[in-house]
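# predicted model and sequence below, questions to follow.
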Amino acid sequence: MPTSLPADPRQLSIHDYTYQLPPERIAPEPLPQRDQSRLLVYRQGVIQDQTFQGLPAELPTDALLVFNDTKVVRARLFCHKPTGGLIELFCLEPVAPHRAIEPAMQQTGECVWKCLVGNGKRWKSGPVTLEFTAQGHAATLTAERQETADGYSLIRFRWEPAALPFAEVLRGAGHLPLPPYLNREDTDVDAIRYQTVYAAQEGAVAAPTAGLHFSNQVLADLAQRGIQSVRVTLHVGAGTFQPVKADRMDGHAMHGEPISISAAVLRQLLAHAPRPIVAVGTTSLRSLESLYWLGVQAAQGQLTGDIVPHVGQWQPYEPGSKLATAASLQALLDFMLEQQLDTLHATTQLLIAPGYRFRVIQGLITNFHQPESTLLLLVAALVGPGWRQVYEHALANGYRFLSYGDSSLLLP
């Protein structure tokens, strides 16, 4: 453990953010009931054990909860060569004719996606196919590899009936992309439980797992207590599982992910200040903090109507704006109004690590993350050295870890 933090998170060593995670502590399956998972409450350095059903009573009564309403798509496709060999295609992000998730999911006839290819060395040339059922009718998907670079391939998909949107192709032909550490195939249970009950916007290839604990009953209890909520969208990418291989963080390239937020939500965030805002999951947190940095760009006249706004990995750590949070969010809202945008679509590579100063959120609901991961860096940035106390307590008291594991409420 470092004796002191470097002034710049780029100098951090990921090896200082690790712990021993026994394999048997990784939850292989969800519990029978979502809200029966355990909840570790960390409030100003004090830890309490709860169940997730008790979350509403643990939150500040004037808190605003922010949910990520992304929906996991069935992004794994098992195709066959003419000889019968199996080729796995893991759809990561659309390339053509649309790069944005929403129109790409509604594309008909054919499209190109960036994919990971399993058994790729056995796929020399020619198309691979997959027969499936969509909307009660027989359908066929054909995939051809166009080019390969940096471990990824561009795959051109064509399908019949051509009138089917690609979203229906994935629903009929695909499998849920469970986290690789679960090391098993998806089941009918996963089809329900690897989605949040409020999932709405298709496009993620991994679940925003903090939200998996919320049941309709917990949501009703929150409403009854008068705890308000809003929804943003960040489509979680496969990069969320990308290990940090560099010795120092300046050698790690953070994955980018698309985010969407409505003008109405921005107004709610502005109206709620200075009362606490609690993010449900690291993806909601990254979305909210990214809004601040987009607002800085708007205030500095860096946003234009013809380029998709983007938050860079190191933007918060460069010498720059000391803009107040409300002023930043208002500048972003003003930009949306000038551009006549009901919804802002942007991308973020924001890396939150110790040394980061939070502008928007005051608390976080999150699961327990892998050692030496960027998600653990985010937790350490929020609670400081107390992250070790949280994880040591969870390990010593039988908490279940990772995507299907238990939860924590961090109120530093």
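Structure's in. What do you need? Numbering: from 1, shown residues only.
# going forward, measure contacts and count neighbours with C-alpha atoms only.
Fine.
# how about the nearest residue to V197 once chain neighbours are set aside, what does it touch?
Nearest residue to V197, sequence neighbours excluded (CA to CA, 6 or more residues apart in numbering): S215, at 6.7 Å. The neighbours of S215, taking CA atoms under 8 Å, 6 or more residues apart in numbering as the test, are R34, D35, V197.
# same thing with F52?
D35, Q36, S37, R38, L39, H213, F214, S407.
# measure it to L212 for me?
Separation of F52 from L212 (CA to CA, to the nearest Å): 11 Å.
# re the thing from before, who wins for neighbours among the contacts of F52?
The most crowded member of these, judged by other CA atoms under 10 Å, is S407 (30 neighbours).
# below is an additional structure, to be compared with the one above:
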Amino acid sequence: MNVDLFDFDLPPERIALRPASPRDSARLLVLRGDETRDATVADLPGLLRAGDLLVFNDTRVIPAQLEGRRGDAKIGATLHKREGPRRWRAFIRNAKRLRDGDRIDFGQGVTATAGDRAEDGSFALDFAGDEPVELLLERCGRMPLPPYIASKRPTDARDADDYQTMFADEPGAVAAPTAALHFTPELIAALDAAGIGHATLTLHVGAGTFLPVKAEDTDAHRMHAEWGRIDAATADHLNAVRAAGGRVIAVGTTSLRLIESAAGEDDVIRPFEGDTSIFITPGYRFKGVDGLITNFHLPRSTLFMLVSALMGLERMQAAYAHAIADGYRFYSYGDGSLLLP
């Protein structure tokens, strides 16, 4: 499909720079069949059915934004995928000053050696020492806010909490599964009381999620791989919910993409562990999920293509036009939507 079909104009003032407070006070655009309704995230217990299951991503964002020096050259690095115990793939700023074998000093006693450069321009970085890399990053790294926020204000202490979900448990993401940022313990308790369950899986979100689609046609776009895991007990739980007539509703596109990666053509979700580079565009048949809670996405992005595959392109174009006109807040710290085909 032509990528231009997924373009739209977004006024810059619609981009949220801070999350709603409290988190579940964020607005929620409900698309249910042909119905369009304005609500808030706190209304979810009354918008879903007893027996439904919300599936959250329990990945934890690491301080993956690094600033260092190679000799007299400033080098910026954004880690985006682990390749080994001490090796990470990273997008590099000032990459023209970096070569295979160069040593980068990130301060606080943290150094790394540049390895091979991939086709996408990213470098492998091998971190020196015996301490776990996560501990090194806590010393020298900072929270990797999305570029559409970082370009408007600096990262600060609030982001360390604001950019983690209440489910964050497994370190490894360099971007938050932002739909889950809206959830609070009080909202989960209300959902439990309404008979709406929840489960978790793990997908370590990479910085590739923010990369624009540069191809003119979706068939020419290559997705970055991300590592994920659904264990056997969780897969069995999801299948049992659907067999009993409940709906599996992914909270975030990361949860959805991992479930769909694990689902077979027989619509059975199986245990999964490894990389996924699934790319969902209109025409895709969903096999493992029945709905999605997600924020509002970038124009021409793979994520807007995904929601258009779920609900239909014209439906999502109209929904986004409504959200823009009605003052919804967009992107990672913005408002949410409940999409039920």
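Arrived safely. Just so you know, these numbers come straight off a predicted model, no measurement behind them.
# so which of the contacts of F52 of structure 1 sit within helices?
Among these, none falls in helices (DSSP state H).
# redo those residues as TSV? Include distance to L64 of structure 1.
Formatted as TSV, those follow (distance: CA to CA, whole Å):
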residue	distance to L64 of structure 1
D35	20
Q36	23
S37	22
R38	22
L39	19
H213	18
F214	15
S407	19
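# which of the contacts of S215 of structure 1 also appear as contacts in structure 2?
Counting by both residues aligned by TM-score structural alignment, their matches' CA atoms under 8 Å, these that remain in contact in structure 2 are R34, D35, V197.
# for the first one, which non-adjacent residue is closest in space?
With sequence-adjacent residues excluded and distances taken as CA to CA, 6+ apart, R34 of structure 1 is closest to H213, at 4.7 Å.
# what does the one you found correspond to in structure 2?
Counting by TM-score structural alignment, H213 of structure 1 corresponds to H182 in structure 2.
# so what's the spatially closest residue to A206 of structure 1 that is not a sequence neighbour up against?
Closest residue in space to A206 of structure 1, ignoring its immediate chain neighbours: V236 at 5.5 Å, by CA to CA, 6+ apart. With contacts defined as CA under 8 Å, 6+ apart, V236 of structure 1 is in contact with T70, G203, A204, V205, A206, A207, P208, E257, T283.
# mind listing the strands for the stretch 51-200 of structure 2?
Listed in chain order, the strands of the stretch 51-200 of structure 2 (DSSP state E, counting those that start in this stretch) span 53-57, 59-61, 65-70, 73-82, 87-93, 103-105, 111-117, 123-127, 170-173, 197-203.
# could you dump these to CSV with distance to P299 of structure 2 and mean neighbour count?
What follows is the strands of the stretch 51-200 of structure 2, written out as CSV (distance: least, CA to CA, whole Å; neighbours: other CA atoms under 10 Å):
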stretch, distance to P299 of structure 2, mean neighbour count
strand 53-57, 24, 27
strand 59-61, 24, 26
strand 65-70, 25, 18
strand 73-82, 22, 21
strand 87-93, 22, 21
strand 103-105, 35, 21
strand 111-117, 29, 19
strand 123-127, 28, 24
strand 170-173, 23, 20
strand 197-203, 23, 21
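# and these: which comes nearest G246 of structure 2?
The minimum distance between G246 of structure 2 and the strands of the stretch 51-200 of structure 2 falls on strand 53-57, with 7.1 Å, by CA to CA.
# read off where that closest one ends up in structure 1.
Taking TM-score structural alignment, strand 53-57 of structure 2 hits residues 64-68 over in structure 1.
# neighbouring contacts of that stretch?
199, 208, 211, 227-234, 272, 275-281, 283-284.
# try 6 Å
Outside stretch 64-68 of structure 1, the residues within contact range by CA atoms under 6 Å, 6 or more residues apart in numbering are Q228, S229, V230, R231, V232, T233, I277, V278, A279, V280, S284.
# and stretch 132-149 of structure 1, by the same measure?
127-131, 153-160, 172-173.
# cheers, nothing more for now.
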